[in-house]
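**Q** Sequence and predicted structure are below.
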Amino acid sequence: MICGGSSGSKNLGSIETQPIHLVLNCSEAHLQAVLGSKEQVLWSQAIHVPGRAMKYIAPVIKSGLDFLELNPSQLSGISCVEGPGSFTGIRMIFAHAMGMACSAQIPMGKISYFEALIHVPGRLLHSPAWIFIHSRRGQVYGMGYYLPSLSPIGNPANMHLTKVRDIMNNYQKEKIHVLGSGVRKNPEIFNSDHINVLPEIWDTPCPQTLLYLSFKSDQSNKIQLPEYLRPSDAEENLQK
């Protein structure tokens, strides 16, 4: 399972006959780009660019297309991870993807970051699991799932750490799994015997997961919008 760096395969057969999707994720510090068919990842790259993704997105996309000797018009679909997460990173990948999709008439879809993160560990574990993604100081984006059914526990939300503590206290009589950048940044909340903190490797979705969810997503020529779950700091300042 490829979880970082870059990877590619040119044993493609007749690539012209394969529906190929491009998937982009920049919800947090890693910029991920994946190209592949339903059957396999054909090329992928992940680079750590916290707060610096904008100047790398176009070169990374071009690198993958060049490796596979493809033009954007040969893509069957483009998907973006919709968030929640970094406002700038998410906006930038959506802008690049929509530019490509509109100019080449490529259908576009989007993927929930929560769904991408829970996709693999959620099938290996039992008991409830919660994902907490760093939002800003004192806040996280949270989403819970029943495992292994992957049924959601309520709706995703931006929440204060006091709410996170309340959620963790509600599970004192049963085991609970947690993962995500919000867990790493606030470890004191999850220091309890009934809480299983999953390894950090699960905090970034693998290329195969992103590709699978892209082909599963609803692709259309309509404008796609990110999922922010809260106003940006700039938007909140304008309201004051």
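**A** Received it, and whenever you're ready, just let me know what you need.
**Q** C-alpha from now on. contacts and neighbour counts both.
**A** Fine.
**Q** Report the contact partners of the most centrally placed residue in the chain.
**A** Nearest residue to the geometric centre of the chain (CA atoms, centre = their mean): residue 113, 3.5 Å. Residues near residue 113 by CA atoms under 8 Å, 6 or more residues apart in numbering: 27, 81, 82, 83, 84.
**Q** Now the terminal residues of stretch 154-167, how far apart.
**A** Terminal residues of stretch 154-167 are spaced 12 Å apart (CA to CA, to the nearest Å).
**Q** err, stretch 41-59, not the other one
**A** 19 Å.
**Q** roughly how far out does it sit from the chain middle?
**A** Taking CA atoms, centre = their mean, to the nearest Å, the mean C-alpha location of stretch 41-59 is offset from the chain mean by 13 Å.
**Q** just stretch 101-114 next, same as before
**A** With CA atoms, centre = their mean, you get 14 Å for stretch 101-114.
**Q** try it against this one:
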Amino acid sequence: MSYILSIETSTAICSVAIHNEGKLMANADLYLEKSHSNSLTPLIEQLLHHCDLQMKDLSAIAVSSGPGSYTGLRIGLSTAKGLCYALDIPLISISSLDSMTIQILNFHKEDNSIYIPMLDARRMEVFYKVSDRDMVEVEKMSNLILDEDSFSNYISNYKSVFLFGNGAEKGFDLLKNQSDKFILIDKVNPSAQFYGEMAFKKFKKEHFEDLAYFEPNYGKEFYSPKSKKKSFLDLNR
């Protein structure tokens, strides 16, 4: 038995799942803004209890490698690393965008088509990646400010261009006028329940992350605006 706990916190959804050799045993998704820090550990404990498992039964932990929310990814990774250290088990990273593509391929695996998951990066910017029906990378993960010509290079070469994720939903009105080959699939979010097959493949090949040095790919440099309040030292000037 190879029980893998998966943690997905790249968006506002706090998502956990347990798989046995790639097969889903149970999952829980909590749709609550800014809840990760308070909800993640209780969700994990409840899921283990539901599956009649203990922490010591876990073989590995899979966690989102990004892109997505800086705070969400940090909370997920710190929890995963802490458990891996305590249990002496390996850490596996999974792309949030790949977890979205896997969902779509369960229902829309079509020849001569490509799949573009998009996560909202504020305003008209998105994080995205392009893959084919076999999950082969066509264009690596990047960020892009959407306009009416975005992804136009794929129209002539493919029968269908599937767009999904909250980034696709906000930008579809810009893109749909290019071609009817663009197909929007709504309500697709990163979820730990779709980590199973990818995580188990990495587990068997021992594609593990370094617990000391692994960091998520946030998609772009984290920006923290400076406070307009003066510091304590400034007040004495």
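**A** Ah, there it is. As the structure is a computational prediction, the values presented were derived from the model and not from experiment.
**Q** Any idea what the TM-score is?
**A** A TM-score of 0.81 describes the superposed chains when it is computed by TM-score structural alignment, normalised by the length of structure 2; 216 aligned residues with a CA RMSD of 2.3 Å.
**Q** Quickly note the distance from the residue nearest to the centre of structure 1 to residue 185 of structure 1.
**A** For residue 113 of structure 1, the distance to residue 185 of structure 1 (CA to CA) stands at 18 Å.
**Q** ditto for residue 204 of structure 1
**A** The gap separating residue 204 of structure 1 from residue 185 of structure 1 is 15 Å, by CA to CA.
**Q** Which one's more surrounded, the two?
**A** Shown here are residue 204 of structure 1 and residue 185; by other CA atoms under 10 Å, residue 204 has more neighbours (21 against 15).
**Q** Specify the helix with the largest residue count in structure 2.
**A** Looking across structure 2 with DSSP state H, the single longest helix is helix 70-87.
**Q** superposed on structure 1, where does that one end up, distance-wise?
**A** Mean deviation of helix 70-87 of structure 2 relative to structure 1 after superposition (mean CA distance after the TM-score superposition for structure 1): 0.8 Å.
**Q** What span of structure 1 is that helix aligned with?
**A** Helix 70-87 of structure 2 corresponds to residues 87-104 in structure 1, going by TM-score structural alignment.
**Q** mind checking how far the matching stretch is from the chain centre?
**A** A distance of 15 Å separates the C-alpha centroid of stretch 87-104 of structure 1 from that of its chain, computed with CA atoms, centre = their mean.
**Q** Which parts of structure 2 are helices?
**A** Per DSSP H, structure 2 carries helices over the ranges 36-50, 70-87, 96-105, 166-175, 196-205, 232-235.
**Q** residues in structure 1 aligned with the last one?
**A** Under the alignment (TM-score structural alignment), helix 232-235 of structure 2 falls on nothing in structure 1.
**Q** Now do that helix: everything it contacts.
**A** Nothing outside helix 232-235 of structure 2 qualifies as a contact, by CA under 8 Å, 6+ apart.
**Q** what about the strands in structure 2?
**A** For structure 2, the strands defined by DSSP state E cover 3-8, 13-20, 23-31, 58-64, 91-94, 113-120, 125-132, 137-145, 160-164, 182-185.
**Q** Please work out which of the ones you listed is packed deepest.
**A** Each of the strands of structure 2 was scored by mean neighbour count; the highest is strand 3-8, a mean of 29, by mean count of other CA atoms under 10 Å.
**Q** re earlier: out of the strands of structure 2, which gets nearest to residue 44 of structure 2?
**A** Evaluated over these, closeness to residue 44 of structure 2 peaks at strand 13-20, with 6.6 Å, by CA to CA.
**Q** What are the contacting residues of that closest one?
**A** In contact with strand 13-20 of structure 2 (CA under 8 Å, 6+ apart) are residues 1-9, 24-33, 35-36, 39-40, 43-44, 47-48, 191-193, 196.
**Q** Kindly report the same for stretch 201-213 of structure 2.
**A** Under CA under 8 Å, 6+ apart, the answer for stretch 201-213 of structure 2 is 60, 81, 84, 85, 90, 91, 92, 93.
**Q** try stretch 99-110 of structure 2
**A** Against stretch 99-110 of structure 2 from outside (CA under 8 Å, 6+ apart): 115-117, 133, 135, 164-165, 188-192, 194-195.
**Q** farthest pair in those residues?
**A** Greatest spatial distance among the contacts of stretch 99-110 of structure 2 (CA to CA): 133 and 192, at 20.6 Å.
**Q** And the two? Which one has more around it.
**A** residue 192 (29 against 18).
**Q** My read is that that one contacts residue 7, right?
**A** Yes. Between residue 192 of structure 2 and residue 7 a contact is recorded at 5.7 Å, counting by CA atoms under 8 Å.
**Q** related to what we said a few turns ago, can I get the strands of structure 2 in CSV including distance to residue 208 of structure 2?
**A** Below are these laid out as CSV (distance: least, CA to CA, whole Å):
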stretch, distance to residue 208 of structure 2
strand 3-8, 13
strand 13-20, 17
strand 23-31, 20
strand 58-64, 9
strand 91-94, 5
strand 113-120, 25
strand 125-132, 22
strand 137-145, 20
strand 160-164, 29
strand 182-185, 32
